[in-house]
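A.B. asks: Predicted structure and sequence below. I'll ask about it afterward.
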Amino acid sequence: MLQALSNVLVTPAEMTAVDKDAARSGIDSFSLMRSAGTAVSAAALRLYPEALRFVVLCGPGNNGGDGYIAAAALADTGASVAVFALGDAAMLKGDAARARDAFALVPRPLDAYGPQSGDVVIDALFGAGLARDVPDEARTVIEQVNASGVPVLAVDLPSGIDGRTGEIRGLSFVAAHTVTFMAAKPGHLLMPGRARCGTLEIFDIGIPARLVADRAGDLHVNTPAMWEQHLGALDPATHKYKRGHLAVLCGGPVSTGAARLSAAAGLRAGAGLVTLASPAEALAVNAAHLTAVMLKEINNAAGLAAWLKDRRLNAFVLGPGFGVGKKARDFVLMLCGRALVLDADGISSFREGREQLFDRIAAEGGEVVMTPHEGEFARLFPDIAEDAALSKIEKAQAAARLSHAVIVYKGPDTVVAAPSGRAAVNVNAPPWLATAGSGDVLAGIIGAHLAQGMPAFQAAASAVWRHGEAGVVAGRTATAESLVESIAPLRGNA
């Protein structure tokens, strides 16, 4: 059943609604808690068979209830178990109280715990629903456990991480392993929370998949399931003139490398033809470096307008090394009715006058993809970037609605969002992708996918995935050039 939910992301609020729906449908809520706690105990025994003691830290809510069930199950196997509770365990109600009663021993106060060699900590304090800073009593224990180096197995989400945003609420555990239930939450994938979850494991605790799907929004993990129905457009056996003509617009003679990287990536990613559009003063330097990529002299808006009469040109990349200013703005506004990747300088050129860009995209109806990193996002969407209440996903969604474009909000937790609200979080990119020219390569891959006829959202999401896979292949010593050479054919069910 979890296969049907494998790429679904569910917010904490949506998961709360799912739990209520399950109870209304007649599913015993305590049986679900028992399944969750038992799954935690099974993971603990499998992962840490050498543990001298399992220390279960239980909070005042249902996450704590999962912890009590896990503690009882571990004790039944003969393992050494100690339970420490935040607050008065006698005040628990409902399923959490039943779970507490299933553990035969009286829990000790949380502040009585001190990490010992051989301990494995099971963090069942707060889980994914935390939306406030952790209390001081919990902070002290979290600090001690993190400093001690004893392994932490988190129940649902390491305590201190906001399940909606991935932000740290004052302080959080750094887990080696996290067990969650039914579906991943945004906090598992968004930084900095993602870096503190360790290995993520999702358990089916018996809630019907339809109940989860009914409450889940249009938010997913970026996997081939998001776009594999469009892979026919990327068939490498197709005739080159049916695989699209990608044009990459280049800047002046001292900043040509970025555009050539985009062009090379576009060709490698499957565009049938790729042309680098260069001003006259950069023709010689570009000609000296190009082979399969073609070269076209384009000096000004009039030259671009004349070239655009050739409708076989069906996708464009503008931004890498192009230069910030009026020329970039003029060119971009001419391309808003086409398939366009707007990157780097192309984005920064609209720091002032962004409304003109957004209005033109809306009026022309082109397949426009913008690929801002953190700084570029703040320049183009300052009001959204400054809203601390929004998660990275919500910021990308808001920017997509405002701009009428697909947004690729780059970073270690890249988010792809469409104006409709559909969004995907990417997880396959290795950290060494953060290298000079990597974004130029990504822009070229997106351009190639657009040139081959993929819709903008799917073209962007699949390109981000493909870029991550290329990074894995290129390895820790990857450069932008080796990244291009590592772009492999894109296949479904990867």
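C.D. replies: Perfect, thanks for sending it. Numbers count the residues shown, from 1 in each chain.
A.B. asks: use CA for all of it now, contacts and neighbours both
C.D. replies: Will do.
A.B. asks: Check the gap between Ser172 and Tyr113 for me.
C.D. replies: 17 Å (Cα to Cα, to the nearest Å).
A.B. asks: correction: Val155
C.D. replies: Taking Cα to Cα, one finds Val155 at 18 Å from Tyr113.
A.B. asks: Among the two, which residue is more densely surrounded?
C.D. replies: Neighbours were counted for Val155 and for Tyr113 using other Cα atoms under 10 Å; Val155 has more, 29 against 17.
A.B. asks: got a list of what the more buried one touches?
C.D. replies: Val155 sits next to 40, 63, 66-67, 122-124, 127, 178-180 when contact means Cα atoms under 8 Å, 6 or more residues apart in numbering.
A.B. asks: try this one side by side with the last:
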Amino acid sequence: MASPSLAERVVVTAEQMQAIETRLFAAGLPVAALMEKVANRLSQRLMAEYPDRQQRWGIWVGPGHNGGDALVVARELHLQGYPVQIWHPFERRKPLTEAHLQFAQHLGIPITNTYPDSCDRWLDGGFGFGLSRTLNEASQAAIAYLNASGKPICSIDLPSGLDTDRGEPLGAAIAAERTVCLGLWKQGLLQLAAAPWRGQLERLDFGIPEADIVAVLGSNPPRQILTDARAIAALPLPLATDAHKYRRGHLLLIVGSQRYRGAALLAAIAARASGVGMVTLAVPEHLSAIAVAQVPEALVLACPETAAGEIAELPLDCDRYSAIAIGPGVGTGSSIRSVLQQVLQQARSLLIDADALTVLAQHPEDWTLRLAGSATVITPHAGEFQRLFGSVPTPETVDAAVAEHSVILVRKGPSPTVATPTGTSWSLVDSTPALARGGSGDVLTGLLGGLLAQTDAVSAAIAATWWHSRTAQAIARTHSPLGVSPTDLAAQLAFWLGQRLRSDSAHGYLTRE
């Protein structure tokens, strides 16, 4: 498998992108030449994607260079026979944008400052990266017109109105069908706040020299895309020829209660798919027979339970396990806090999820029980993150949380992200909303826990996040997004990975050759 280039995998802030462009311009690259190069490549991409020359394109042109890009695209579409109409409701514009507007007028492309309603699709060239102030009322009104049109919108670089770094609407934002990100991935596009606006994401390369990226971000940039190559390299493969079950890791999975019996089984089945050598399943006593029947490979520990059907105590020595995972469906009673306190004090890799995170949020002082130097992974959704740390998950708040508590955090959502205390993070460009179902997180916990027993915590988090998401996407393609049940997800993890590893040169990971 070919290694992705630095441009393919780096994620930048507005300040970093501006610094890279400044280097290009200082080295002699004219701004006009860069605009022509980028917009011409975008034009070719759009014409390949939308070959019907009867479709009428509306081009929303902003006052800055994003508007200049849009004008070059408008020119190229016009010259190739597409019906094009330019909407430019601004009195001022940058000189280069002004020049392209004048040439578009010379070519006879219709230009209006009032909203045209005769377009079949729109190109959003309003505002690109670097936007950090709230849009004025006129710009917000223009965005409202476009969103209300019901026509598909393709945004250049970012949907107009989004904060480049945080992904939040600055008063209003274009609801794009797709966003073509220029050059390097922008941090804001990968944030939870951007999900309703960004649509389908793709990156358009325009040949930024790697030396200029390294000069600004270093050779190992702190924020990166989680590529297939990076995730596959994180898997505990190939297996050693002299492997046996104890060398392949032993996971203690603490799960389930009377109310959430299914969570225990989903997590256990996913742990089995991870390839871990052994799984001990700690469940309330009433769940033990079901667990044995559904996951016969597991060693099932029937724990004493409370009147509410939650684990009352954990009657075992944790020293024998490679990793411990706790949370799915365990409940939030006082006995669960005692169990959590017990595992927090173990010198073992630890994964905390679901109900266990809720208990930890109720008793934040228990963070201090965690032994220094012991790897800890947490997997909160947005609500759990807010309960734990008192703020919504943003790049800044996630960085602060993982640094303060020395944890590895898997941020769930449209672009799942693995954040580490060193400041390095990896994000999937896309996942699938089909994972927004009760039980999907239990599957992730079991899978991640099983990998955590076999490899280091960062590798386990990276591999599990990718594997979980890509399997769900594959099911969605065959069964529709409505058909991605957590039961099928857990059952198909191993099958999907086998297909993926055989699909290209990655087959070498399956066995030693």
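C.D. replies: Good, I have the coordinates. Predicted model only: the values in this text are computed from it and were never measured.
A.B. asks: What does the TM-score come to for these two?
C.D. replies: TM-score of the superposed chains, computed with TM-score structural alignment, normalised by the length of structure 1, equals 0.87; 480 aligned residues with a Cα RMSD of 3.0 Å.
A.B. asks: Restricted to strands, list the contacts of Val155 of structure 1.
C.D. replies: Among those, the residues falling in strands (DSSP state E) are 122-124, 178-180.
A.B. asks: ok, and the most crowded of the residues you listed?
C.D. replies: For those, neighbours tallied by other Cα under 10 Å; top is Ala124, 31 neighbours.
A.B. asks: Out of the contacts of Val155 of structure 1, the closest to Leu5 of structure 1 would be?
C.D. replies: Proximity of the contacts of Val155 of structure 1 to Leu5 of structure 1 (Cα to Cα) peaks at Thr180, which lies at 13.0 Å.
A.B. asks: residues near the residue found closest to that closest one once you drop the neighbours it is linked to in the chain, how many?
C.D. replies: In this structure, Thr180 of structure 1 finds its nearest non-sequential neighbour in Asp156, 4.0 Å apart by Cα to Cα, 6 or more residues apart in numbering. Applying other Cα under 10 Å, we find 30 other residues in the vicinity of Asp156 of structure 1.
A.B. asks: So which of the ones in strands among the contacts of Val155 of structure 1 is the closest to Gly492 of structure 1?
C.D. replies: Nearest to Gly492 of structure 1 among those is Thr180, at 26.3 Å by Cα to Cα.
A.B. asks: Could you find the counterpart of the closest one in structure 2?
C.D. replies: Alignment note: Thr180 of structure 1 maps to Cys181 in structure 2; criterion TM-score structural alignment.
A.B. asks: Kindly report the same for Ala4 of structure 1.
C.D. replies: Applying TM-score structural alignment, one finds that Ala4 of structure 1 aligns to Leu6 in structure 2.
A.B. asks: excluding its backbone neighbours, what's nearest its match?
C.D. replies: Glu210 (6.7 Å).
A.B. asks: same deal with Leu92 of structure 1?
C.D. replies: Closest residue in space to Leu92 of structure 1, ignoring its immediate chain neighbours: Pro60 at 6.5 Å, by Cα to Cα, 6+ apart.
A.B. asks: quick one, what contacts the one you found?
C.D. replies: 85-89, 92, 125-126.
A.B. asks: Of those residues, which is the most crowded?
C.D. replies: Within the contacts of Pro60 of structure 1, Leu125 tops the neighbour count with 31 neighbours, counted by other Cα under 10 Å.
A.B. asks: how close does that residue sit to Pro135 of structure 1?
C.D. replies: Counting by Cα to Cα - Leu125 of structure 1 and Pro135 of structure 1 are separated by 11 Å.
A.B. asks: Isn't the residue nearest to Thr180 of structure 1 up against Val179?
C.D. replies: Yes. With contacts counted by Cα atoms under 8 Å, Asp156 of structure 1 reaches Val179, the gap being 5.4 Å.
A.B. asks: Common neighbours of the two, please.
C.D. replies: Counting by Cα under 8 Å, 6+ apart, nothing touches both Asp156 of structure 1 and Val179.
A.B. asks: OK, contacts around Pro221 of structure 2?
C.D. replies: 10-11, 214, 424.
A.B. asks: now swap in Asp28 of structure 1 and tell me
C.D. replies: Asp28 of structure 1 neighbours (Cα under 8 Å, 6+ apart): none.
A.B. asks: Just give me the match in structure 2 for it.
C.D. replies: Using TM-score structural alignment, Asp28 of structure 1 lines up with Pro30 in structure 2.
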